[in-house]
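pasting a predicted model and its sequence here:
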Amino acid sequence: MVSARVEEKDQEGFEAAYRQVTAVVHGTPGHLRDELLRDADEPGRYILLAEWESEEAFRAWEDAPSHREMAAPMFPFWSGGGIERRIYEVRTRLGGVDTPK
């Protein structure tokens, strides 16, 4: 999960860069899905959620030389600070297609 603040003038570009990066990352071994959330009360605050099969799969991608090239469109938006990155483990999933019967 990455939490980011994006200035209003940069939001359209940020969202376009996010779509560009996720299109390239799609199909990477271990990558399951991405979501971009924007705060309804504070539109300059975003949450980027990426789900991977395992932390090991994520770290293998993150450590790969191709990672910087894939993620490059997002770099201009990270330079202003206001970025927080955390790794969480899914402990329980309710609803949807992944719920055991």
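Here it is on my side, so go on. Numbers count the residues shown, from 1 in each chain.

please count neighbours and contacts with C-alpha atoms only from this point.
Noted.

residue ranges for the helices of the chain, please.
For the chain, applying DSSP state H gives helices covering 11-25, 55-63, 65-71, 75-78.

dump these to JSON lines, plus mean neighbour count and distance to residue 32.
Formatted as JSON lines, these follow (neighbours: other CA atoms under 10 Å; distance: least, CA to CA, whole Å):
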{"stretch": "helix 11-25", "mean neighbour count": "16", "distance to residue 32": "10"}
{"stretch": "helix 55-63", "mean neighbour count": "14", "distance to residue 32": "10"}
{"stretch": "helix 65-71", "mean neighbour count": "13", "distance to residue 32": "16"}
{"stretch": "helix 75-78", "mean neighbour count": "14", "distance to residue 32": "22"}
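
make TSV out of the ones you listed and add distance to residue 41.
As requested, these are arranged in TSV below (distance: least, CA to CA, whole Å):
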stretch	distance to residue 41
helix 11-25	15
helix 55-63	31
helix 65-71	28
helix 75-78	21
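
and of those, who's closest to residue 38?
With CA to CA, the closest approach to residue 38 among the helices of the chain belongs to helix 11-25: 9.9 Å.

next up, a structure to set beside the first:
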Amino acid sequence: MSADQQARPADQQSRPADQQSRPALPTTPVRVVVWYRAPSSDAAAVETAYHEVSRTLEGTPGLLSNELLRSATDKASFAVMSHWESGQAFDTWERGPSHQASTAPLVPYLDRAPDRRFELYEVTAAY
């Protein structure tokens, strides 16, 4: 065993190098929430992109469901909440080759600076 392997905890020794600094991911179900903001001139754009992405993701291993939520107080604010069979299943998909292409229609609407801890959302659509 190398000196590097001896310095790492046993659970990290068998993981690939790019995952060794990451905490172990849950093997239990998780929800992933991503926030989006619609352009003021086209609030339906996020909904259209969501439906396109959801059709592409249908049958993705580990993805149990997803919902498009729209803020009850800010009609331009949306969130997608996806339900995964485990954190590991989500991580496998996120690191996989199809992740970026399959979610590309929603990328222009990412809300990169949510300044809220809590928001009330209405379910707009679900698969």
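That came through, no problem. Small disclaimer: the values here were computed from a predicted structure and weren't measured.

ok, the residue mapped onto residue 93 of the second structure from the first structure - contacts?
In the first structure, residue 93 of the second structure lines up with residue 61, judged by TM-score structural alignment. Taking CA atoms under 8 Å, 6 or more residues apart in numbering, we find residue 61 of the first structure in contact with 28, 67.

so for residue 2 of the first structure, which of the helices of the first structure sits nearest?
Closest approach to residue 2 of the first structure among those (CA to CA): helix 75-78, 10.5 Å.

next one: the closest one to chain centre, how far?
13 Å (CA atoms, centre = their mean, to the nearest Å).

who's in contact with that helix?
Under CA under 8 Å, 6+ apart, the answer for helix 75-78 of the first structure is 4, 6, 10, 14.

map the last one across to the second structure for me.
Applying TM-score structural alignment, one finds that residue 14 of the first structure aligns to residue 46 in the second structure.

with the first one instead?
Applying TM-score structural alignment, one finds that residue 4 of the first structure aligns to residue 36 in the second structure.

what sits against its match?
By CA under 8 Å, 6+ apart, the residues touching residue 36 of the second structure are 46, 77-80, 106, 109-112.

quick check: residue 103 of the second structure touching residue 51?
No - contact between residue 103 of the second structure and residue 51 fails when scored by CA atoms under 8 Å: they sit 10.7 Å apart.

now do the shared contacts for those two.
By CA under 8 Å, 6+ apart, no residue touches both residue 103 of the second structure and residue 51.

leaving out the residues flanking it, which one is nearest to residue 90 of the second structure?
Distances taken as CA to CA, 6 or more residues apart in numbering place residue 84 nearest to residue 90 of the second structure, at 6.2 Å, with adjacent residues excluded.

next one: the counterpart of the one you found in the first structure from residue 1 of the first structure, what distance?
Aligned counterpart of residue 84 of the second structure in the first structure: residue 52 (TM-score structural alignment). Computed with CA to CA, to the nearest Å, the distance linking residue 52 of the first structure and residue 1 of the first structure is 11 Å.

how about residue 23 of the first structure?
18 Å.

can you check residue 82 of the first structure too?
Going from residue 82 of the first structure to residue 1 of the first structure by CA to CA gives 14 Å.
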